[in-house]
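In: this is a predicted model, with the sequence first.
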Amino acid sequence: MEGQAGMALTDFVLDEWRRNVPTPVLAAARAIAARYGDSVLGVLFYGSCLRTGEIDDRILDFYVIVDDYGHAYDKQWLVIANALLPPNVFYHELHVEDPEKPGGVTVRSKYAVLTLEAFERRVRPSCLNVSLWARFCQPCQLLLARDQDMRRRMAAAVGRAAMTMLQSVIDLLPPFVTPRLLWETAFSRTYGAELRSERGNKGAEIFALDRKRYEDMTPLVLGALGQADILGAGSAVSSQPPRGPYYRASLLWVLRTLDGKIVSLLRLIKASMTFDGGIDYLAWKIHRHSGVEITITDAMRRRPVLSGLRMFLSLRKKGAFK
């Protein structure tokens, strides 16, 4: 991402990162980063807690960006697992003193580990899997960056995620579009390309929650893509997209969806081995987003991989996953 348009998008991300961070969030990020020592290049805070500002009785989401898996882990199997099927996902709890709450609070976090090289590669259009660029086109916050050069490099990668997100749907849409049409189409496609327990209108909710942010960001993203002239309104939005590019883009989404469903299932299985209490977390998350109640037994906790597969097949029939 080069040129003035790309720099403007990077600056937009850097400006977003100047927001204040709640003390419990920063405390959790520091405690998690301490597990990986000087391999840490930065910690990205993202997800629903960041979007809504609600952290009580929630699970925070982080990505720990490291320089090398061998440097980050002291167990070789974790190095191999992270390289073969990134990222590795872990659970963390931290007790934090709170003057307003006697006895303090427990801050719960889910975090993933990824190298910077893998992060930069997986936010590009060449990456078939949508999970990283679909998440980091949304608001995020870089914490504990190693230095200012690293901060700018990671901001450029986050800007690239937004570019990949919109580029993936431009050819599916009419020649002139609105920010809302772009983002809601993109979110609908990416949510459909993974195993998700959220409602079908989640993409529209995400856009509505940060509408001004996406409207301000869209011209910068399209400018960096060299397609700033497609923004329009009114009757132009009702015209049809060109057929050739439309069919190519549609085929890519078939491949992304196939990849996303398979990789999501494999990641769920792997997370049951790295994520302490992982099967309980999955049950909680599925119930929270879909309303499907799941009872986890001790036998299921003893055999999380087999139980996770059985649970997935059962819940698939109930419509908990889409």
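Out: Cool, got the structure. Numbering: from 1, shown residues only.
In: when you work out contacts or count neighbours from here on, use the C-alpha atoms and nothing else.
Out: OK.
In: all strands for the chain, in order.
Out: For the chain, the strands defined by DSSP state E occupy 40-46, 59-66, 88-98, 101-115, 140-143.
In: wait, residue 224 sits on residue 9?
Out: Yes: at 7.4 Å, residue 224 and residue 9 qualify as touching, with contact defined as CA atoms under 8 Å.
In: who's more crowded, these two?
Out: Per other CA atoms under 10 Å, whichever of residue 224 and residue 9 has more neighbours is residue 9, with 27 against 22.
In: return the most buried member of the strands of the chain.
Out: Most buried of the strands of the chain by mean neighbour count (mean count of other CA atoms under 10 Å) is strand 59-66; its value is a mean of 24.
In: which elements pack onto that strand?
Out: Contacts defined by 3 or more CA pairs under 8 Å, 6 or more residues apart in numbering; DSSP states H and E place strand 59-66 against helix 23-34, strand 40-46, helix 48-52, strand 101-115, helix 116-122.
In: take this one as well and set it beside the first:
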Amino acid sequence: DIYDGLLDLYLICDSYRAAYRSPLLAGANWLLPPNVFYAELSLEGRTLRSKVTVISLRDFRRGCSSAWFESYIWGRFAQPTHILHSRDPGTREAVENCLLEAARTLLQNGLPALPDQGLVTDLWQQALALSYSTELRTERSGRAAELAQSARDFYATLTRLHAPSLGSGFKVYDSGAELHYSKATGRARSLAANGAWWLRRAQGKLLSVLRLVKALFTFEGGLDYIAWKLER
């Protein structure tokens, strides 16, 4: 039910100056990307709510890669995503490449903190849970498992695609009806990875608060968005 929740929409622009008439909005988006807008539409007595996030293609490309320590972008876009509109084939291809890189970045950062072998669905469940844990309002318990199971074919394809580039002897193989993985991560690297995720949790919550505060000053409806965010 699209009315039960918040539609998560992203608008990827060439530049922040081109996206806004207001220098304040453009500057805020550049200083602490992205800007988040809250929008409502009443249809047949029901309210359709959406979160519209604005980010430049440059920042989106960086945010989907290891150039961003924070998992804000690559953690989100390692999940199934639909491109609703693209102005031309070249732009669509650029965004699709970013989506592939986001999945690879989550695997690259998540794998050293995860068990050395197991089911690929469990791998993604745990990797997604790590990303969710960095948010101000963490996803409800079981959300990562639901997503990993419902999109198991999607994640199996991504895992096979990225396996050769992940290092640590990472391999995927079929066993029965399930896709499994194995790897070899040293203790020092595992400890470093877990430490990095601890820092991401601290960083993610701090930046989430700063983005919410920024929303108060950058757009009409900011209080409505914050109230909705905290209510959920």
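Out: Alright, I've got the coordinates. The structure displayed is predicted, hence computed values, not measured ones.
In: send over the TM-score of the superposed chains.
Out: After superposition, the two chains reach a TM-score (TM-score structural alignment, normalised by the length of the second structure) of 0.85; 228 aligned residues with a CA RMSD of 2.7 Å.
In: quick one on the thing from earlier: any idea which of the strands of the first structure gets closest to residue 76 of the first structure?
Out: Nearest to residue 76 of the first structure among those is strand 88-98; the distance by CA to CA comes to 12.8 Å.
In: so what secondary structure elements neighbour the closest one?
Out: For strand 88-98 of the first structure, the packing partners by 3+ CA pairs under 8 Å, 6+ apart come out as helix 23-34, helix 76-84, strand 101-115, helix 243-274.
In: distance to residue 181 of the first structure for these - can I get that in a markdown table?
Out: Shown next, in a markdown table, are those (distance: least, CA to CA, whole Å):
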| stretch | distance to residue 181 of the first structure |
| --- | --- |
| helix 23-34 | 33 |
| helix 76-84 | 36 |
| strand 101-115 | 31 |
| helix 243-274 | 16 |
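In: most centrally placed residue in the second structure?
Out: By CA atoms, centre = their mean, the second structure has its centre lying nearest to residue 76, at 1.3 Å.
In: what about the residue opposite that residue in the first structure once aligned, distance to residue 194 of the first structure?
Out: Alignment note: residue 76 of the second structure maps to residue 135 in the first structure; criterion TM-score structural alignment. Distance of residue 135 of the first structure to residue 194 of the first structure, given as CA to CA, to the nearest Å: 12 Å.
In: please name the nearest non-neighbouring residue to the alignment partner in the first structure of residue 28 of the second structure.
Out: Aligning on TM-score structural alignment places residue 28 of the second structure opposite residue 81 in the first structure. Distance criterion CA to CA, 6 or more residues apart in numbering; nearest residue to residue 81 of the first structure, sequence neighbours excluded, is residue 88 at 7.0 Å.
In: just residue 94 of the first structure next, same as before
Out: Counting by CA to CA, 6+ apart, the nearest residue to residue 94 of the first structure once its immediate chain neighbours are dropped is residue 107, at 5.1 Å.
In: any idea how far the one you found is from residue 29 of the first structure?
Out: Computed with CA to CA, the distance linking residue 107 of the first structure and residue 29 of the first structure is 10 Å.
In: try residue 93 of the first structure
Out: In terms of CA to CA, residue 93 of the first structure sits 11 Å off from residue 29 of the first structure.
In: try residue 151 of the first structure
Out: Taken as CA to CA, the spacing of residue 151 of the first structure relative to residue 29 of the first structure amounts to 16 Å.
In: name the residue in the two with the higher neighbour count.
Out: residue 29 (25 against 18).
In: in contact with the more buried one, which residues are there?
Out: For residue 29 of the first structure, the contact set (CA atoms under 8 Å, 6 or more residues apart in numbering) comprises 43, 62, 143.
In: just the closest of these to residue 284 of the first structure, please.
Out: Using CA to CA, residue 62 comes nearest to residue 284 of the first structure of the contacts of residue 29 of the first structure, at 18.3 Å.
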